[in-house]
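# pasting the sequence and the predicted model now:
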Amino acid sequence: MRLLAGLLMALAALPLAAQQTLPPAPYAYRQLEDPAQEAQAQELMETLRCLTCQSQSIADSDAPMAGDMRHQVRIRIAAGEEPEEIRIWLMERYGDYVSYEPVMSASTWPLFAIPLLLVLVAAAIFWRRFRKRA
């Protein structure tokens, strides 16, 4: 019975052992040789969210996913792509959430409109209340 329990525990731990076995991508922790290109890459990486930790940019995160994203940004910058093209590619691949710079689209316009609507309703309420007193 103990042997069976030990075997089951070992099998349950296999997926955990399989994670993080790949080495980091080459440009995950290595900068580009051209300082201007590295500056472009660094500026872009600071505006992209790490999907694993979600509270850090990919420039600040040590998560393997962030390293892979840094690698992609650097090799695409080195290949001559514009930072905005890379941002669009990452947003198409991972969704709008990956960018710290919000984009207004058909699905996100209420997020921009609702605060404005609330301010207008509050202003109308205050205006009506103070108009009656005067």
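Alright, I've got the coordinates. Residues are numbered from 1 along each chain as shown.
# C-alpha only now, for contacts and for neighbours.
OK.
# so who does R49 touch?
55-58, 97-100 (CA atoms under 8 Å, 6 or more residues apart in numbering).
# okay, pairing it with this:
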Amino acid sequence: MRALAILLAALIALPLAAQDSMPPAPYAYRQLDDPEQEAAAQELMETLRCLKCQSQSIADSDAPMAGDMRHQVRIRIAAGEEPGEIRRWLMDRYGDYVSYQPVMSATTWPLFAVPALLVGIAGLLFWRRFRRRA
């Protein structure tokens, strides 16, 4: 019974150990040869969020997932894709959260509308209060 538990624990831990022992993607830490392409890739990478760190861009993060995302950005830039296309592909793959530049959509419009509504209500209240005094 104890051997079965050890075997089960090893089978569960094996995929986790394999993920950390994989070498990084080729362009995770290597820059592109063309300085213009690397500048475009760097600019895009600074606007994409690391999904593991969540407070760092993929340009700043040392997480393996951020390295894979840097690799994808660099090879797609080298292939001639536009940064906007790459951002859209990453947002389709990982969700809107991956981008530091918010997009107005059916799920995010309240984040834009509620502050504007609150400012409008506050302005109306101030206007009514000061109108009465005059």
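Right, received. Where do you want to start? Note that the structure is a prediction, hence the values are computed from the model and not measured.
# columns neighbour count on top of the contacts of R49 of the first structure, output as JSON lines?
Formatted as JSON lines, the contacts of R49 of the first structure follow (neighbours: other CA atoms under 10 Å):
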{"residue": "S55", "neighbour count": "11"}
{"residue": "Q56", "neighbour count": "18"}
{"residue": "S57", "neighbour count": "21"}
{"residue": "I58", "neighbour count": "29"}
{"residue": "Y97", "neighbour count": "16"}
{"residue": "V98", "neighbour count": "21"}
{"residue": "S99", "neighbour count": "21"}
{"residue": "Y100", "neighbour count": "12"}
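# after superposing, tell me the mean distance of the top helix by length along the second structure to the first structure.
Counting residues, the longest helix found in the second structure (DSSP state H) is helix 109-133. By mean CA distance after the TM-score superposition for the first structure, the fitted helix 109-133 of the second structure averages 0.8 Å away from its aligned residues in the first structure.
# which other residues reach that helix?
Counting by CA under 8 Å, 6+ apart, M104 sit against helix 109-133 of the second structure.
# now do 10 Å
With CA atoms under 10 Å, 6 or more residues apart in numbering as the test, helix 109-133 of the second structure has contacts from 102-104.
# could you do stretch 67-74 of the first structure as well?
24-32, 37-38, 40-42, 44-45, 48-51, 58-61, 63-66, 76-81, 83, 86-87, 90.
# what is the burial count for L51 of the first structure?
The number of residues packed near L51 of the first structure is 18, by other CA atoms under 10 Å.
# and it, helix, strand or coil?
Per DSSP: H, G, I helix; E, B strand; the rest coil, the local secondary structure of L51 of the first structure is coil.
# ok, the residue lying closest to it once chain neighbours are set aside - contacts?
Nearest non-adjacent residue to L51 of the first structure, counting by CA to CA, 6 or more residues apart in numbering: V98, 6.7 Å away. The contact partners of V98 of the first structure, by CA under 10 Å, 6+ apart, come to 47-51, 54, 57-58, 87, 90-92.
# mind putting those into JSON lines with distance to L16 of the first structure?
Output for the contacts of V98 of the first structure, formatted as JSON lines (distance: CA to CA, whole Å):
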{"residue": "T47", "distance to L16 of the first structure": "31"}
{"residue": "L48", "distance to L16 of the first structure": "27"}
{"residue": "R49", "distance to L16 of the first structure": "25"}
{"residue": "C50", "distance to L16 of the first structure": "21"}
{"residue": "L51", "distance to L16 of the first structure": "19"}
{"residue": "Q54", "distance to L16 of the first structure": "21"}
{"residue": "S57", "distance to L16 of the first structure": "25"}
{"residue": "I58", "distance to L16 of the first structure": "23"}
{"residue": "R87", "distance to L16 of the first structure": "31"}
{"residue": "L90", "distance to L16 of the first structure": "27"}
{"residue": "M91", "distance to L16 of the first structure": "29"}
{"residue": "E92", "distance to L16 of the first structure": "29"}
